[in-house]
Each structure stands twice: as structure tokens, then as C-alpha cells.
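Engineer: Following is a predicted model, sequence given first.
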Amino acid sequence: MKLFKPLYEKALSWSSHPRAEPILGGLSFVEAIIFPVMPEIMLGPMVLARPKKWARFATISMVFSVLGALVGYALGHFAFTAVRPLLDSLGWLERIDAQVAELQVIATQSPWSAFWILVLAGFLPIPLKIFTWASGIVGVPLLPFVASMLIGRGKRVYLLAGLIRLAGPRAEAALHRWIEWIGWAVVALIVLVIVYMKYIN
């Protein structure tokens, strides 16, 4: 069953929409909070369509991602108590509490240690929104948090946009060819993370 290739082709059509930039900003904002579709799926086609604006597009995605990350931080900080019963019913609460306690110790000892953890999180194939919520739960100071989001998100979107700008149509051809495999690999990874959190202690 093909799922991600049609989504990618739809994103290609969005990239030439007159309001492509606001759509990219909105997608980047919502994805940083909860939405599962990464903004890169739209950023790439937009850079291919208008390569001279690659830095502008990357900046829009980064700025709105950071704004969304701040909302995720606030939700983690203020709404975690409300969702604890749900997490407990899923069997995740004990593990989450342990990880939160560990990060709390790190953040208390040195806020900039938490900064480096969050920067490195940007290199992992785990949705960054998990770390934004966790940062809010723990209460990581805002300055290291915002700095880590700027670096973590910035390096992703600028590297992608820059590489596509340099590679041009060859990058689009490769992405178009492998997008289905990439998409299902990410889904499989997310399922493995969920199974690990629920059944492995």
C-alpha cells in the first residue's frame, strides 16, 4: 500500500501554492507540538520549486518550529498532571517519571547540560516534540531550551534546504524514489519506541 508517495506528491503541489509560505509555517508550528508529518516533506519541494529562496524557506520553518516548541514546552509544564492517568493506563508512567527525574537532576546541576542533550536530540530519529514536552515537564530553563531548539531545528532545515539547493533535481529524484521506504521506516521506528516503552522495563 502506497501512503507516503501520494503525500509527498501532494506536498509538491502545495509548494507552488500562492500561500505556500504560510502553509509551511503552520505545518512547522503544529508538527513541533503534536502533528506527525515533518515540515521537511514540504520544505524540500519548495526549495526545488524556488531554489534562490532556500534560506528564506528554512528560516520560516525554523522560526515557526521554535514557536511550536515553546507551546509544547508550556503544555508539558502545565498539562502533564492532567494526562498522567492516561499515561498510567498505558503503562508508561513509571518509565516517564524515572526519565523526568533523571533530566531534572541534570537540569538542576547545570542547565547547559540539558542544552546539549536537547541539541543532540535533534540528530536522533525520534520526534523532537517528545523532548519539548519533556523539557516543560522538567522545567528546563527557557534560555538553554530556546537556544537548543534554534540549533536543533536550524541545522535540520538549513542542511536539508542547502543540500537540495546544491543537488537540485537529482535530490528530488532520489527523494521521490525512496520516500515510501523512508516513510514506512519512520513508522516502524515509532512503533518500536512505543512497544519498548510499554513492555520493556
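Structural biologist: Good, I have the coordinates.

Engineer: going forward, measure contacts and count neighbours with C-alpha atoms only.
Structural biologist: Fine.

Engineer: now that we're looking at the closest residue to Ile151 other than its chain neighbours, how far away is Val140 from it?
Structural biologist: Spatial nearest neighbour of Ile151, excluding adjacent residues (CA to CA, 6 or more residues apart in numbering): Val119 at 6.5 Å. Distance, Val119 to Val140, by CA to CA, to the nearest Å: 13 Å.

Engineer: for comparison:
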Amino acid sequence: MDFLRNLGDIGLFIHAMIDAIIFPIPALFSQISLSTLSPERAIWLATIGFIGCIIGTPIGYGIGRASGTLVLSKMMKKKWHDSATALFTKHGEAAILVGAFTPIPFKIFTILSGCLKYPLWKLIAYAALGRAAKFYAVGGLFYVYGRAAENMVDHVLTFIMLGLGVLIGGIWFAVRLVKKHRQKRTGAEAKGVQETAVGADVPAGE
């Protein structure tokens, strides 16, 4: 961590990138340290962290595709792995969004996505939403409140992330409901058409 901090902006970029690959400590810590030193650059630092994370995401995904099960078994307990796999299999998008802006190391979600062969473009899209929310929320606090934000992050950021989580979760849930409604309507219409066609084929009087 000290080595990465001494590298400044480059260190944050590297930290954010390897946070999505294999590093166990979230890049949030590097972002806070550098933002405390230069609050006026907080938005720029958030951008650096965000870009680093997005670049690292497909690399973590590739590790998951290649040997993810072995890697994850070394990184977490079996019960955690099983629970995460079950959650991801059932609610892939939600799992990525939640993992993207919580303190949970993001690499778990990138590697698990590769293990389960989740579409890479979806992983990057949802990761971008979640990680942008997290990096820019922290950057915004430091930009507005300066060094005082360091003491606010633990408390204020929790509420900001909770609010964003509810908002994103609500949007995700609404989209899912609309998709299910459309699928049911399409299925009902297809069934109606099929029944009509069968009725038309039956000779009169039968």
C-alpha cells in the first residue's frame, strides 16, 4: 500500500486495476489517501480509479474463464463461494451492481463472472455503473468538503451507497418485471395464434 501511495496517480490506477484482478485491498483506500492530500483533484483521481478498474475487469474475467474455480477456492471459504455462486447464478446483474460499490473486493465478481461464463459485455456495463457510483461519490465528497471529507467517508458514504444501491436495485427490478411481462404477453400471443391455426385446420362439423 505504501509503495502504491508513493506512486501517486499511477499507483491509484494500478491499485484500481489489480483490485479487479487479484489484489485483496479495495482501491478505495488509495483514493481516500490521495484525495486527502489534494481535494481539488478528487474528481480527476476518481476518474483515474474508474478507468483502472474498467481495464482490470476483463483481465479478472479472463482468469475466471481459465482457472477461476481454483483461484476462488484459494481466496474464500467454500460456503462463501457456494453462496456467491448461487446468488450470481440467480441474480447476475444485481450481484455485479452490489459488488461494484460495496467494500467487497471486486475481483471476486470479475473472476466469478468468468467461471460462470457470464457475458463479458454485461459484466463491463454493470461494473461501469457500480464502480462509477463508488469512485465519483468519494471524489465528490472530497471535492466539496475538502480534507474534512476524510472523517465523513465512513458515515456519509455508507448512506450514499445505500441510496444508490436502492435506486439501482429498483431500476434493475423494474426492468426485470417489464421483461417478464413482455415474455408472458409474447407467449400468450404465440399460444393464441397457434390455437387459431389449429382451429382453422379442423374441418367443419368435427
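Structural biologist: Cool, the structure landed. Bear in mind the structure is a predicted one, so any value in this text is a computation, not a measurement.

Engineer: Quick TM-score on the pair, please.
Structural biologist: With the length set by TM-score structural alignment, normalised by the length of the first structure, the two chains reach a TM-score of 0.63; 153 aligned residues with a CA RMSD of 3.2 Å.

Engineer: still on that earlier bit, what about Val119 and Val140 of the first structure, which has more around it?
Structural biologist: Taking other CA atoms under 10 Å, Val119 of the first structure and Val140 do not tie; Val140 has more neighbours (25 against 22).

Engineer: how about Leu160 of the first structure, what's its match in the second structure?
Structural biologist: Matched by TM-score structural alignment, Leu160 of the first structure corresponds to Val138 in the second structure.

Engineer: same check, this time on Val37 of the first structure
Structural biologist: Under TM-score structural alignment, Val37 of the first structure pairs with Ile25 in the second structure.

Engineer: One more: Leu128 of the first structure?
Structural biologist: Matched by TM-score structural alignment, Leu128 of the first structure corresponds to Phe106 in the second structure.

Engineer: average offset between the strand or helix carrying Ile41 of the first structure and the second structure?
Structural biologist: Taking DSSP states H and E as the definition, one finds Ile41 of the first structure inside helix 40-49. If you overlay the two and look at helix 40-49 of the first structure, the average distance to its match in the second structure is 2.1 Å (mean CA distance after the TM-score superposition for the first structure).

Engineer: Tell me how far the next helix or strand after that helix lies from the chain's centre.
Structural biologist: Following helix 40-49 of the first structure in sequence order, the next helix or strand is helix 54-89 (DSSP H and E). Distance of helix 54-89 of the first structure from its chain centroid, counting by CA atoms, centre = their mean, to the nearest Å, is 9 Å.

Engineer: related to what we said a few turns ago, tell me how many other residues surround the match of Leu128 of the first structure.
Structural biologist: 30.

Engineer: And for Ser13 of the first structure?
Structural biologist: 15.

Engineer: just Ala84 of the second structure next, same as before
Structural biologist: Neighbour number of Ala84 of the second structure under other CA under 10 Å is 16.

Engineer: Next up, identify which helix or strand it is on.
Structural biologist: Following DSSP H and E, one finds Ala84 of the second structure within helix 78-90.

Engineer: Trace Leu116 of the second structure over to the first structure, please.
Structural biologist: So, by TM-score structural alignment, Leu116 of the second structure is matched to Val138.

Engineer: how about Pro36 of the first structure, secondary structure?
Structural biologist: Following DSSP: H, G, I helix; E, B strand; the rest coil, the label given to Pro36 of the first structure is coil.

Engineer: For Ala161 of the first structure, see how far away it is.
Structural biologist: Pro36 of the first structure is 20 Å from Ala161 of the first structure, where distance means CA to CA.

Engineer: out of these two, which sits in the more crowded spot?
Structural biologist: Ala161 (27 against 12).

Engineer: What residue in the first structure is paired with Leu37 of the second structure?
Structural biologist: Using TM-score structural alignment as the criterion, Leu37 of the second structure maps onto Ala49 of the first structure.

Engineer: Kindly report the same for Ala46 of the second structure.
Structural biologist: Ala46 of the second structure maps onto Ala58 in the first structure, by TM-score structural alignment.

Engineer: what does Leu162 of the second structure give?
Structural biologist: Alignment note: Leu162 of the second structure maps to a gap in the first structure; criterion TM-score structural alignment.
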